[in-house]
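**Student:** No sequence on hand, only this structure:
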């Protein structure tokens, strides 16, 4: 690869920003998520930034730092959230926050991004809830799973989804291709995408 090819390759590269909820950010541990992100880089060449948070303020701080301090923010197509919760909320240290509250925190700040939830939380939104979140934040889509983590992590399907997002901009085509490649997993985990 010549220097010029490498520069073009880097120009076309899109990143993933992963934020994992942990019980205490002071305790450093290498979670399964970190290992899977490393594999994503090796297998698909997809780079990511990984951070942990244990409060809603930590979540807000991390996303704001990414927006304002990282000049590559426009290249982060996917914000990958690994946290517990159900339906229309997330749980951070035993406190529940609705996606409406999250939307208000990030009003207009997620333009063009896909917010993707791992199956550590069930994502179940009404059409109105999904539309509100997208309208307020500017996100391109919200995706996740209708089936909760039950010894079957969504990471293999997440990796396929992320790789398809690298090559395709149309979310409908991404979902169709994901179902073609991983139909059984899509059905088993109940993959959902709101746009």
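**Tutor:** Right, received. Where do you want to start? None of these values were measured; they are calculated from a predicted model.
**Student:** CA atoms for contacts and neighbours, from now on please.
**Tutor:** Will do.
**Student:** Using neighbour counts, pick out the buried residues of the one helix or strand residue 100 maps to.
**Tutor:** In this structure, residue 100 is located in helix 99-105 according to DSSP states H and E. Along helix 99-105, these residues count as buried under the neighbour rule (16 or more other CA atoms under 10 Å): 99, 100, 102, 103, 105.
**Student:** Pasting the second one now:
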């Protein structure tokens, strides 16, 4: 089955010059078998993050089909870490001011996502994103990749983010609670 909603995945790595076979690439390959297409890119600086997303915005004619921007990056509650530099989500929001209209920005559990109502609303208002999601708990013992795949699949069939989250919790309650799945909209 071919889907018409795609995933743009951007993973932070120590050095973009080195080839990387990661859990993220394997997960995206599994989604491709299910018919969910994606683009995978890596970044190691804020400039390469900005270049990747700008290229997607302006050079990819299917940009409107990329419903999910999947960010696999380390960091803390309200920031990401690239090359040992921390950037707040407010800074990231300002980089992409108005350019994420209708998108779901999803963070893997390599960084906890813990935003206040004000912080999440600021991010959504500035970027134009439909929702921002991720996990409140980071644990090196369990990655979110399997739950991420389920979330992405649900996003293919349902447009209502509340319905998506309810279904995700109904089907995978234990792992949702363990990782503390969160969605701000």
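**Tutor:** Okay, I see it. Note that this is a predicted model, so its numbers are computed, not measured.
**Student:** what's the mean distance for the helix holding residue 100 of the first structure versus the second structure?
**Tutor:** Taken over the aligned residues, the distance from helix 99-105 of the first structure to the second structure averages 0.3 Å (mean CA distance after the TM-score superposition for the first structure).
**Student:** Is residue 106 of the second structure in a helix, a strand, or coil?
**Tutor:** strand (DSSP: H, G, I helix; E, B strand; the rest coil).
**Student:** Quick check: the alignment partner in the first structure of it vs residue 28 of the first structure, distance?
**Tutor:** Residue 106 of the second structure maps onto residue 116 of the first structure when the alignment is built from TM-score structural alignment. Residue 116 of the first structure sits at a distance of 24 Å from residue 28 of the first structure (criterion: CA to CA, to the nearest Å).
**Student:** quick one, which of those two is more surrounded?
**Tutor:** residue 116 (23 against 9; other CA atoms under 10 Å).
**Student:** List the contacts of that one.
**Tutor:** Counting by CA atoms under 8 Å, 6 or more residues apart in numbering, residue 116 of the first structure touches 78, 79, 80, 81, 142, 143, 144.
**Student:** likewise residue 1 of the second structure?
**Tutor:** 34, 35.
**Student:** run the last query once more with 6 Å
**Tutor:** Residue 1 of the second structure makes contact with residue 35, according to CA atoms under 6 Å, 6 or more residues apart in numbering.
**Student:** Distance-wise, check it relative to residue 159 of the second structure.
**Tutor:** As judged by CA to CA, residue 1 of the second structure and residue 159 of the second structure stand 18 Å apart.
**Student:** do the same with residue 19 of the second structure
**Tutor:** For residue 19 of the second structure, the distance to residue 159 of the second structure (CA to CA) stands at 35 Å.
**Student:** Mind telling me what element the residue most central in space within the first structure is part of?
**Tutor:** For the first structure, residue 80 is the residue whose C-alpha lies nearest the centre (CA atoms, centre = their mean; 1.9 Å). Residue 80 of the first structure is located in strand 76-82, with elements delineated by DSSP H and E.
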